[in-house]
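Novice: Just a sequence and a predicted model for now, questions to come.
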Amino acid sequence: MADDGYDVWYAERLWNLLPAVYRDLDTGGALREIIGRIGVQAATVRRSIDRLSDNAFIETCDDWAIPYLGELLATRTVSCLDTRAQRLDVANTIHYRRRAGTVALLEALAHDISGHDAKIGEFFRRLGRTRHQFDPPVGLVPRVNGEPAPLDPAVIEGLAGQHTGTPAGGLADLRNAYGAANAHSAFDEFAHTADFRRGRQSTGWHNIPKLGVFVWRLYAYPIHDATPVERTGCAGQFSFDPTGRDIPLFIPSRPPSGPRSDDWVAAEEWQLPVAVRVGLWKARPDQLYPRAFFVGLVAGNVSAPVDRTTLWIDPTIGRFRFLGATPLGQIASDYHFGFSGPVGAGGFDPRLLPELALPTPKVAVSGGTGLPTSVANDKTFEIADSVTYPNPGNISVSANAAITARAETRPLLRWKPHKIWRINGQPGSRLTLQGMHLQNADLRLTGEFDSVRLRLVTLDPGSSGAGDTPPTLYQKTVDGIDLAPGRLLIEARIGELIIERCIMGPIRTVLTGSADTIRISDSIVQSIPSHPAGANPPALIDIASLAAGLKTSNNPQAKALVAGLTAAVQKALAKYVYPHNPTGALATALRALALGPNGPLLAKLFPLALGDLALGFSSGTVQLIRTTVMGPTYTHRLAASECVLDDIAQVEDAQHGCVRFSVYAQGSQLHAPYRCLVVPPHVALFDSRVFGRPPYGRLTRDADVFLVAPGPHDSIQACAEDGAEPGAFHSERANLKRRGLAQKYLEYMPIGQTPVWIDAD
């Protein structure tokens, strides 16, 4: 509701117009309530009158007026699109119609409707054929430094490949390595035989009526002035990524010129949000450095690029090395990383989230130091850069405290070796963390908090090395740190835990920790194995819970395990008092039991003590909204909407809560699933499960093959309530965007052409 005061003003004016005798008789307030409701309607009419002028223009009108303005232009408004796309559709209708059927219009339409970069491939131009007398002559294309002359008429007119010089419809010229590597892509310059199959992702391309629509679903997000990590054993070699991971470097997309630009030309690869290949880097270094990435030296809090000829750069893994001596001073890296949407820490705009009043005053923090160790009064600490803050100390909070990152920055809090970052709260305290990346530490909350809120935070979930050769437990950073998961361990009493647009490792309570309400939205929560495949369960996560469980459990299997302990250990277990950690012989025996052959049985009996859970709560209500959970969960009560639970979910109180419009694993114990889809546990639902890979957490387009007993119209990609995909990237609405774009293409495509939709990344 608008905060313009009209409701109160009209209610008071109407009330004062009533005779005083009626006002005096209104002792119960019923008349005053009726007048207030009339005032609300009067305020609505007044707002409509005030907005009459603005609602006449598509740029300033309210959302409800968009279809009406579109109707005036006979625009075929697509209902499944969001208001941004609908507004652009109506605003550009005249321009679209004037240029209907052109490649420029189709590319601009894809960008306006879907928000993604696209490139149109006219496949009939890439058909191999015998040239006839009406074909313009091509002849030999002159070469300059091994490449076709850029101003040659054949290249300008599209009769010869820009990089290979291959004539239209002719034999492939393989002398240019970069051009040859572009075969079967959006930048293909070679001719192909006709393919009569139905057009799909990778087949049915080359035919006269086929029009390829290459769409890049990944975005390229910038990171400025980060702290590179030097590789152990290789002095002078660094990773661009401050976490020490090998990641592909991406290219920022060019500003779309659109069909209204008279100088429109089709985008080149170095103008699109793609991962940089070695061939592209060698072919177009001046277009990539420093626009897409650079290595800089910091002076006055600003980095200046060093000469690229002094560097060796491998953009496929995001590493660089100085060819000479490493320069003196502070080295910084600027680069772009690829991801499917603004989730986690990435310098994203905090306006993506509901507005939150942060405490004042505000204290600026920069340069890798200055984080607080104690907050006694209401205060916000704003980190103003993207550098690495090594080994931050524990924090004590007794007020309303916030630690946030400034917009367009992504500070990294990095511990070496793996440690526990403890934040202790006093009764009545509130804590907000926003915009930062925490690596190689468990975040342990102790004490008592009214509320804890994490917004656009990444608590590094780690990276499993199961796919490495040979397989390892965890991948390693360039400086030799195991990429072990960071866990959010709740030892405190928390009234409300709110997690918004975050990427998290396991979240669980330990000892007497509890949270009344846990609300997680638009986030990814992942647990990875913390023990080798086929080996015993991991070391005890909560030894106190295991001791208490064995002491009080009536399960016959648990009793048998206790009976197998020595008499002295059984006596110590009988005397154990929760929540103190067991010591001496009891602790030794419990650890040996967990790591022995009975470890898998213990993990099944006491998952909160040993299991690799993504979510582990013995009390409280967990509310999941548009969240992707990779790993098993064990909760007291669960309510989930438009989520993906890819492993078995167990709920203690299965009589309460609701799981709706979600995907969950077969064998889960849930209450009243409503319009949900079922898949086997831990199948390949995602393009990648490895954090740091660009398509991490994104549902694969072939996910429907894993459905258990699917109905005729069931699809994981359209499982959400509005027909979009469930999970952390629901707001991207990829399925709806493609559907809406297909409908708009029916209106503006050349006659007789059929689109072939291709995810280019």
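Specialist: Now that the structure is in, tell me what you want to look at.

Novice: drop to CA atoms for contacts and neighbour counts, all remaining ones
Specialist: Will do.

Novice: now the helices for the stretch 401-550 of the chain?
Specialist: Taking DSSP state H, counting those that start in this stretch as the criterion, the stretch 401-550 of the chain contains helices spanning 543-552.

Novice: just so I have it, where are all the strands in it?
Specialist: With DSSP state E, counting those that start in this stretch as the criterion, the stretch 401-550 of the chain has strands at 412-425, 430-434, 437-455, 458-459, 488-490, 493-500, 503-504, 507-509, 514-521, 524-526.

Novice: Could you export these to JSON lines, including columns for mean neighbour count?
Specialist: JSON lines is the format used below for these (neighbours: other C-alpha atoms under 10 Å):
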{"stretch": "strand 412-425", "mean neighbour count": "19"}
{"stretch": "strand 430-434", "mean neighbour count": "22"}
{"stretch": "strand 437-455", "mean neighbour count": "23"}
{"stretch": "strand 458-459", "mean neighbour count": "28"}
{"stretch": "strand 488-490", "mean neighbour count": "22"}
{"stretch": "strand 493-500", "mean neighbour count": "21"}
{"stretch": "strand 503-504", "mean neighbour count": "26"}
{"stretch": "strand 507-509", "mean neighbour count": "23"}
{"stretch": "strand 514-521", "mean neighbour count": "21"}
{"stretch": "strand 524-526", "mean neighbour count": "26"}
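
Novice: Comparison target, given below:
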Amino acid sequence: MTIDADFLFARLPAFYAERDAALGGPLRALLDIIATQGDLVEQDIARLYDNWFIETCDDWLIPYIGDLLGVRGLYAVSGTHTFGQRALVANTLRLRRRKGTVPVLEELAFDCTGWRARAVEFFQLMGTTQYANHTRLHNLRTPDIRNALPLERIDGPFDSAAHSAEVRPLSAGRYNLPNIGLYLWRLQAYALQRIAAPVATGAAGRYYFDALRYSPAETATVAQGQLYNRPQTEDTVTQLAQPINVPEPLSRRVLHAELTALRQALADGQTLTRNYFDPDQPVLRIWRDGVEIAPEWLVVCDLALLSKASSGDPDDWQRPPAQLTVTRADGSTQQFPDAAAVAAGHYAVGFDPVLGRVALPSGKSASSIEVSYAYGFAGDVGAGPYDRRPLVGEDDATLGLLSPSDFDVVWQVPGDHASLTAALAALATGTRTLIYLHADHTEALTPHLDLPDTWLAIEADNGRRPVLYGDWVLKGNASTHLTLSGVLLDGALHIDGPLDQIDLRRCTLVPARGGITHTGSSGSNVQITLNACICGSIQANKALGGVSASYSIIDGIGKVALNLPDTALSLDRCSVFGSTAATQLAAGNSLFTDTLNILRKQDGCVRFCYIPLGSQTPSRYRCQPDLVKQGLANGPALVESIRVTPAFTSTTYGHAAYAQLQLTTASEIRTGAEDGAEMGVWNLLQQPQREANLSQALDEYLRFGLEAGVIYVN
């Protein structure tokens, strides 16, 4: 019900309305004020009713409802859409009813951490002498070496082979009577809807999945694969997680087995239960010249470079056959694609989920290849197909989406213009223009923009990741403002002369392409701001108004990351790969892999950061390795400094675990930020808090005598 002045007037005698109209409406004005306040009271009453229920209550009430239920493990975790405490509190009673069962431990781990989990009873996998009256036929001491798929799973979360007993404690040792392992997947799968696959150089008919032509090393293992599974939710709480339920890299062998079974089932006229190629959520879709390739026409290949001995062209890849032959149960054969499809111009297409490549049969070509797949990454930083709306209660509005009401002109691409190139060509200076990009499309452009008195904003649709190829050059005056939101730029951004502001929100400027540079004979008051971005080096030859970054990765490829003469630099929760030079610095909760050289050491402050030895910085507060060296002689101090040096899983952009700290990194770094989380960009994941929540909650749900240990898969 909506309370307004008309609602209240309708409940008064008619002569009051007539008298009020004759007097100019003073009563209506009073009732309008009363109605406004009454509507607020009505909304508050409705809100109070919603707050009785965990599904609809405000976030601040979740710990209070959890306290009524005696829920353990409610450390505040913020910074990501993918996880909150609501599920843990909502599922408490359901989990307690099934206390002591393995599926409950999986559900508990997922609710406490937000990471997909697999619980394994290690005592079930111990190789023991079995009692004749209680045989366990699934527990075979010697694996079947003819069955390659289980062999691929050995020592992983889905291992089915028997093992000798280990007496070491979890998680160094696993296979013992009291041990239960909780495998957690920290990397998440990010699904791209339909993107153009870039052509590989050299022989025709070869493509990459990744828009930047990134491919793991030729010797990549499944654990380093390019394509990730889109996890499906288990049907019931009693179901143990299977590979289809977790965001693991896709294996050639697993996909080959399902596609082979699919072709066999179609040839025999049977129905196959699909997992990875379920029609509702396939892990991979490929379009050739706008026509989707049927799953039964896809061939799993190892598309590593061929050796000179096997091919005249050593830079070529393996090529799939144009048709696949399947023998039916009655001995006859069937072709995929069949003769009618071949006559229509169709043929089989090969792909490699580990190396992220697509290959057409020899002699075949296509005008375009498009793919839909998921890639792995640690969190919502940089351009990506995730929800970019601000979190509930988030103070920093610059991390959210742009408001169309702030602009004079709003264009849609495609829609108002066919491409971004056309939109930029039609751009009128002196206006505030917002351009929306509505697809995961790619476009090559190298614009030279001269935008005096102009605010240009380019924003990707929420959940989309458009890729723009080429270097950008931007000129203007002291009123020029550029905003990029959710865009992946495979190029550098060159700023020429004085501008007002450069604002990057959840964007990626590929580090190897050059990052952001400022040139020009005159100084500039330009403010450069990065929020949740991945960017190459930022360099200037003149003083800037200021550079600030939060929740960002600034990657100078091991060389210069930040070179800002006569410029104030502000960093919060950032990972900086390369050296840093600036006039003034204020930094917090950040990681620096190379030395800092800050001119004004009397201004600013560095708090809760890792600062390499030999750096010149302002005053430091609770930084490493300063803390671990206190009171030690030179020799032990050097040993401690080496011990707390951050170690990363990968510092190569494109790797799924880019900028992620290794688990062997010292706890002083992994829990060294002011909120108890790790230093650097992945502070936003609040990983120590998630681990603590799970550790507190486990004791309540474990059977007596059992011990659980957390094992990170990636």
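Specialist: Cool, the structure landed. All of these numbers come straight from a predicted model, not from anything done at the bench.

Novice: can you put the strands of the stretch 401-550 of structure 1 in JSON lines and add distance to residue 31 of structure 1?
Specialist: Converted to JSON lines, the strands of the stretch 401-550 of structure 1 look like this (distance: least, C-alpha to C-alpha, whole Å):
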{"stretch": "strand 412-425", "distance to residue 31 of structure 1": "48"}
{"stretch": "strand 430-434", "distance to residue 31 of structure 1": "42"}
{"stretch": "strand 437-455", "distance to residue 31 of structure 1": "40"}
{"stretch": "strand 458-459", "distance to residue 31 of structure 1": "53"}
{"stretch": "strand 488-490", "distance to residue 31 of structure 1": "51"}
{"stretch": "strand 493-500", "distance to residue 31 of structure 1": "39"}
{"stretch": "strand 503-504", "distance to residue 31 of structure 1": "52"}
{"stretch": "strand 507-509", "distance to residue 31 of structure 1": "52"}
{"stretch": "strand 514-521", "distance to residue 31 of structure 1": "39"}
{"stretch": "strand 524-526", "distance to residue 31 of structure 1": "51"}
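
Novice: In structure 2, which helix is the longest?
Specialist: If you go by DSSP state H, structure 2 has its longest helix at helix 26-50.

Novice: after that one comes which helix or strand?
Specialist: Sequence-wise, the next helix or strand downstream of helix 26-50 of structure 2 (DSSP states H and E) is helix 62-69.

Novice: May I see the buried residues of stretch 380-390 of structure 2?
Specialist: Using 16 or more other C-alpha atoms under 10 Å as the test for burial, stretch 380-390 of structure 2 gives 380, 381, 382, 383, 384, 385, 386, 387, 388, 390.

Novice: For residue 282 of structure 2, state which of those is nearest.
Specialist: Proximity of these to residue 282 of structure 2 (C-alpha to C-alpha) peaks at residue 385, which lies at 17.0 Å.

Novice: nearest spatial neighbour of the aligned partner of the closest one in structure 1, skipping sequence neighbours?
Specialist: Using TM-score structural alignment, the equivalent of residue 385 of structure 2 in structure 1 is residue 347. Once flanking residues are discounted, residue 347 of structure 1 sits nearest to residue 408: 4.0 Å by C-alpha to C-alpha, 6 or more residues apart in numbering.

Novice: neighbours around the equivalent of that neighbour over in structure 2, how many?
Specialist: Structural alignment places residue 408 of structure 1 opposite residue 463 in structure 2 (criterion: TM-score structural alignment). Using other C-alpha atoms under 10 Å, residue 463 of structure 2 is surrounded by 20 other residues.
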